[in-house]
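> Predicted model follows, preceded by the sequence.
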Amino acid sequence: MVEHLGDIFGEQRALAAGRAFVDLSEREVIAVTGADRLSWIDSLTSQSLARLQPGESAETLLLDPSGRIEYAARVIDDGETTWLLMDAGTGAGFAAFLERMRFMLRVEVADRSAEYATIGMLGAREPAADAVSTLRRDADAPLGQRLLDVSAAPNGVPLVWNDPWTAVQPGGHQYARGAHPGADWSYREVLVERTRLGELADAPQAGTLALEALRIAAWRPRAATELDATAIPHEFDWLRSAVHLAKGCYRGQETVAKVHNLGHPPRRLVLLHLDGSDEVLPAAGDELRLGRPQDDGTVVGRITASARHYELGPIALALVKRSADPASELTVVADAGLVPATQELIVPPDAGAEVEVPRIPRLGAVRR
């Protein structure tokens, strides 16, 4: 794991153009085999996976009975095995949950993190191109082909995951309005046998800070950074890629439907443009207050991730209360000082309440 190699902005440019990869080998990999694997995971999680075809990519969330997010998984199926790509520190817990839910089904769950490493990259993407052909046609074709050459394919299908964040998925819903930066988010992950990582030693590489800056600019939520104990999908616009609103019952589905159809998420994700006049970069968990630094306003949220972007400057993702005025300036309370910030809406305050419920007249009321 390398945060940067000495040229943070240069690494971002190279990564965005498909000329560099990121070593994400601390991330975890869970494999599920057996004839019932897809219908079983479909019944437990938020995305429609029962008909996932070999080589297709998806994203799904495991919710608790109250609709709060417990785990997020990036999903590939190769026709024999469903591969769950997980953030570091989350794979073992998800695998343990799946083990408890096996009952008499034809499924087997295994943690394959010790065998497979995750490599991340971005690059040019053609409409309707699958993950493998896209990798071959990247702006820097030699790197894309090289990653494809070392990608794991234990059952004959290269394990290449294309991030569905690039568009609203079937059955999903987007709260963000207007142009969405996710449309240009051409991110993918490739699974590589750890014994073959050395074959990429001389390939162009970027650090994890470069990937983080590009992810934040794309408004892309991630389990390891954005989630806390009370997070629900609506707060991050995660219905866009990881939730199917019409697929039927799964754990937490009642909350998903109720908030989307009748209510509003209590918090909302925003992109913050930070004052770049000094070198203070907020950390995850730093408080957000309403108003300018001299106002000493009330606390309305917290930073989830921050970075210095090669075009946008200092930016951050933050969760704020739904009631916080979208037009208000905010102040980040960082250890090194107070940082002024302006909001860019991702999830608007009126997100949700998609179904208009007719008012029923009170008994005895007289119509005029």
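Sure thing, it's come through.
> from here on, contacts and neighbour counts on C-alpha atoms
OK.
> So residue 72 is in contact with residue 89, correct?
No: applying CA atoms under 8 Å, one finds residue 72 not in contact with residue 89, separated by 11.7 Å.
> could you pull out the strands for the stretch 1-150 of the chain?
In the stretch 1-150 of the chain, the segments counted as strands under DSSP state E, counting those that start in this stretch are 21-23, 28-33, 57-63, 69-77, 81-86, 108-111, 116-121.
> another one to put next to it:
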Amino acid sequence: MTPRTCRSAWRIRRSLRKPLPSQVLMSDHCAQLSWTASPFSTWIEISGPSHLRFIQGLCTNDVVVLESGSGCEAFFPTVQGKILAHGFVYKSDDRLEFLGLGDQSPGLLPHLQKYSMIEDVEVNDRSTQGNAIFVWGEGLEACLQELLGSEVTLGTSQHGTITWEGATLRLFRISVVGKPSVEIRGEQAEAFGTRLSECGATSVGIEVFQRDRIVNRFPWHGVDISAEHLAQEANRDDLAISFKKGCYLGQETIARIDALGHVNKKLVAVQLPKQVEELPLAIKVEEKEVGQVVSAAELDGQTRGLAMIRRSHNAAGTKIECELGTVEVL
């Protein structure tokens, strides 16, 4: 199956309303939102005459078909088809940008710089530049409209630029928590978060983001997946891998696995019988390890998790009787 990409343009349309004064009122829309310091610590920019061809040859998704202002989820695989990095690639007229959870620069940046030596491209690590917050919740677009005095249309995986109180902010739509969400980058990003709180949004810790991304089955590179895992073991084929694009690094292994029809293990969502104190935690059946719980979070009195489980036990609905109790694959 082909991955999902968004081709509609980013739109910010001026409304007839005047911008809100500095003393804003509590908003029902904003009250539905949560925000935290952005967990997307990796931000790499690729520019130059060959930037599009360059990244097309190094990632699993088809960035050529993207329109400017849109993006897609992708892996950057090794020659062996293993996951060097995972995140989102965004396209502008003159550059591509990669955003990834956690600090993936130490692995990805040298990889890109190595291959850039034979291409007319420039690779820049922007990870430490500016501030960034992550905002999510059902009232997102309406709340932004109230704050900006503009209609903000946020399509899936789109990005764009807004001006707020004289400051420039970058907005990246990132689908990781199962609710409308956006990362906001810029020197005044934290101040914008404070304004959201004044309007009724809730400033939360990273553990709330972790809970929501775990429930939404989104992996964190370096926690749930790593350079030891094959791309298909992350269980993101439909969203992050194009099986129709041309050649790229690691494609031979990925295509061979696709032809074979399965990998020996993959990341799945699980229901756990109790809270987990230490991770990763082995799942053993008759003293034989069949998987590992790699992330876990509490939701409504239940413990949900992500686990890398062998093919013999990872089908949805499977109930694994182990030392923990009953682990159910969701």
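Cool, the structure landed. Values in this document were obtained by computation on a predicted structure and should not be read as measured data.
> And the TM-score between these chains?
Here the TM-score for the pair of chains, by TM-score structural alignment, normalised by the length of the second structure, is 0.75; 286 aligned residues with a CA RMSD of 3.3 Å.
> okay, residue 72 and residue 89 of the first structure: which has more neighbours?
Using other CA atoms under 10 Å as the criterion, residue 72 of the first structure and residue 89 rank with residue 72 on top: 25 against 12.
> Which residues are in contact with that one?
Residue 72 of the first structure makes contact with 59, 60, 61, 62, 86, 222, 223 under the criterion CA atoms under 8 Å, 6 or more residues apart in numbering.
> now, the most widely separated pair of those?
With CA to CA as the measure, no two of these lie farther apart than 62 and 222, at 13.6 Å.
> In the first structure, what residue corresponds to residue 276 of the second structure?
In the first structure, the residue matched to residue 276 of the second structure (TM-score structural alignment) is residue 281.
> Identify all contacting residues around the host helix or strand of residue 183 of the second structure.
Here residue 183 of the second structure, judged by DSSP states H and E, is contained in strand 181-186. For strand 181-186 of the second structure, the external contacting residues (CA under 8 Å, 6+ apart) are 38, 130-137, 140, 167-175.
> In ChimeraX, select just the buried ones from those residues.
The buried residues among the contacts of strand 181-186 of the second structure can be selected in ChimeraX (16 or more other CA atoms under 10 Å) with this line:
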select :38,131,132,133,134,135,136,137,140,169,170,171,172,173,174,175
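> quick one, strands of the stretch 201-330 of the second structure?
Applying DSSP E, counting those that start in this stretch to the stretch 201-330 of the second structure gives strands spanning 202-203, 265-272, 281-285, 288-299, 302-310, 319-322, 325-329.
> Using JSON lines, please lay out these together with distance to residue 256 of the second structure and mean neighbour count.
What follows is the strands of the stretch 201-330 of the second structure, written out as JSON lines (distance: least, CA to CA, whole Å; neighbours: other CA atoms under 10 Å):
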{"stretch": "strand 202-203", "distance to residue 256 of the second structure": "45", "mean neighbour count": "18"}
{"stretch": "strand 265-272", "distance to residue 256 of the second structure": "16", "mean neighbour count": "23"}
{"stretch": "strand 281-285", "distance to residue 256 of the second structure": "29", "mean neighbour count": "17"}
{"stretch": "strand 288-299", "distance to residue 256 of the second structure": "24", "mean neighbour count": "19"}
{"stretch": "strand 302-310", "distance to residue 256 of the second structure": "19", "mean neighbour count": "23"}
{"stretch": "strand 319-322", "distance to residue 256 of the second structure": "30", "mean neighbour count": "16"}
{"stretch": "strand 325-329", "distance to residue 256 of the second structure": "26", "mean neighbour count": "18"}
